[in-house]
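**Student:** Give the three-dimensional model of this entry:
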Amino acid sequence: MSMQAVPTPRLDRPVVGSYTTYAGAQRAVDFLSDEKFPVERTAIIGSDLKMVETVLGRLTRGRAALAGAGSGAWFGLLVGLILALFATGQRATFPLLVGAIIFGAVFGAVLGFIAQAMTGGRRDFASRSQIVAARYDVVADPEVADDAKNHLIKLAWRED
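**Tutor:** Next up, the predicted model:
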């Protein structure tokens, strides 16, 4: 089995459409696909990138322990299901699952508490990070760029 190399994106291709949201650029490429356009000859390029960190709330040791317990419980369920495959007798399956979930939750809570305590109060908030662009350009290979522009003009007419 051979692995195909991912081609290096060409950044010098003509812009065939420009959008303020990724969803808009994605909709344009999807429309091109619906029109049987060779979308493998296109790309979406985000410009003026920014990292946005959205603060979700305070993160106390108690909340860190609660989040750890939740993650640990899911991990315990996974381990319990794997162990249940090899357990002998159906009576052993349910207690095994419950025990694995409880053990996972306790272990996760302890780890979450310790991890938050070790920050020394330097990061007492939970957040989510994402990269966003000010503009998303749809570009196409020069040989098919005019055709792509003409298709995207049809899309603009439909959306007006």
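
**Student:** hey, let's count contacts and neighbours off CA atoms from now on
**Tutor:** Fine.

**Student:** burial of Gly80, as a residue count?
**Tutor:** 22 (other C-alpha atoms under 10 Å).

**Student:** tell me the centre residue of the protein?
**Tutor:** Gln130 (9.4 Å; C-alpha atoms, centre = their mean).

**Student:** Okay, and that one sits in which element?
**Tutor:** For Gln130, the element it lies in under DSSP states H and E is strand 125-140.

**Student:** helix or strand right after that strand?
**Tutor:** helix 145-159.

**Student:** quick one, that following helix and strand 125-140 angle?
**Tutor:** Put simply, helix 145-159 runs at 120 degrees to strand 125-140, going by axes from the mean of the first three to the mean of the last three C-alpha atoms, to 10 degrees.

**Student:** Centre of the chain to helix 145-159, how far?
**Tutor:** Centroid separation between helix 145-159 and its chain, computed with C-alpha atoms, centre = their mean, to the nearest Å, is 29 Å.

**Student:** what does stretch 131-149 give?
**Tutor:** So, by C-alpha atoms, centre = their mean, the centroid of stretch 131-149 is 23 Å from its chain's centroid.

**Student:** who touches the strand or helix carrying Ala43?
**Tutor:** Using DSSP H and E, Ala43 sits in strand 42-58. With contact meaning C-alpha atoms under 8 Å, 6 or more residues apart in numbering, strand 42-58 is reached by 25-26, 29, 124-141.

**Student:** I have a second one here; can you model it like the first so I can compare?
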Amino acid sequence: MSASVSMPLGGVQVGSYEDYEQAQRAVDFLSDEKFPVENVTIIGTDLRMVERVTGRLSWGRAIAAGAASGAWFGLFVGLLLGIFAADGGGWIGSVLTGLLIGLVFGAVFGAVGYSTSRGQRDFTSTSKVVASRYDVMCAPQHAEQARAELAKLSLRG
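**Tutor:** Coordinates of the predicted model:
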């Protein structure tokens, strides 16, 4: 079933909030009040991608990051191989070997990855998609009840 102009995806608006945590709190409150929350949708509007630069990327950081991720993977493989070791000494050897091989390969792949970028992206960052507003929508047959419950929440402060 597709949404129409008069009936937007998610139903009718019963609340609007500046951030996702407030919208989530409203739906959680409805759930606590035994409201049928399967009729509720949170819709973010006016989406934008925010990228926060966390630092400069250098050869040392690229190699260290590659080595660290490789070490974790090597540790995991070493632990898996260690399960099949006949004695305790073999188990420790498998774990250490996996860790060291993973560290070396990770460092090499980190260096190769950094060299292929040729200085085009010499920084590290994190990114997320955020909305300027979050609307709590509800199926029309439950909208008035939802509005009444959310009015109680706004009176609480």
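
**Student:** quick revisit: buried among the contacts of strand 42-58 of the first structure? Make that a ChimeraX selection.
**Tutor:** Command for ChimeraX that selects the buried part of these, burial taken from 16 or more other C-alpha atoms under 10 Å:
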select :25,26,29,124,132,135,136,137,138,139,140,141
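
**Student:** Give the buried residues for the longest helix belonging to the second structure.
**Tutor:** Counting residues, the longest helix found in the second structure (DSSP state H) is helix 88-117. Residues of helix 88-117 of the second structure classed as buried by neighbour count (16+ other C-alpha under 10 Å): 91, 93-111, 114.

**Student:** hang on, the earlier thing: look up how far Gly24 of the first structure lies from the residue nearest to the centre of the first structure.
**Tutor:** Distance, Gln130 of the first structure to Gly24 of the first structure, by C-alpha to C-alpha, to the nearest Å: 18 Å.

**Student:** secondary structure element for the counterpart of Leu80 of the second structure in the first structure?
**Tutor:** For Leu80 of the second structure, the aligned position in the first structure is Ile82, judged by TM-score structural alignment. Remark: Ile82 of the first structure resides in helix 61-86, with elements defined by DSSP H and E.

**Student:** That helix vs the second structure, average distance?
**Tutor:** Here the mean offset of helix 61-86 of the first structure against the second structure after fitting is 0.7 Å, by mean C-alpha distance after the TM-score superposition for the first structure.

**Student:** any idea how far that helix is from the chain center?
**Tutor:** 22 Å.

**Student:** hang on, the earlier thing: residues touching the residue nearest to the centre of the first structure, list them.
**Tutor:** Counted by C-alpha under 8 Å, 6+ apart, Gln130 of the first structure has contacts 51-53.

**Student:** what do you get if the cut-off is 6 Å, keeping everything else the same?
**Tutor:** 51-52 (C-alpha atoms under 6 Å, 6 or more residues apart in numbering).

**Student:** Quick check: it vs Val110 of the first structure, distance?
**Tutor:** 29 Å.

**Student:** Please apply the same query to Arg123 of the first structure.
**Tutor:** The separation that Arg123 of the first structure has from Val110 of the first structure, given C-alpha to C-alpha, amounts to 18 Å.

**Student:** Same check on Ile82 of the first structure?
**Tutor:** 23 Å.

**Student:** With Arg158 of the first structure instead?
**Tutor:** Taken as C-alpha to C-alpha, the span from Arg158 of the first structure to Val110 of the first structure is 56 Å.

**Student:** residue farthest from the centroid of the first structure?
**Tutor:** Gly89 (40.2 Å).

**Student:** Spit out the contact partners of it.
**Tutor:** Gly89 of the first structure neighbours (C-alpha under 6 Å, 6+ apart): none.

**Student:** what residue of the second structure matches up with Val144 of the first structure?
**Tutor:** Aligned by TM-score structural alignment, Val144 of the first structure pairs with His142 of the second structure.
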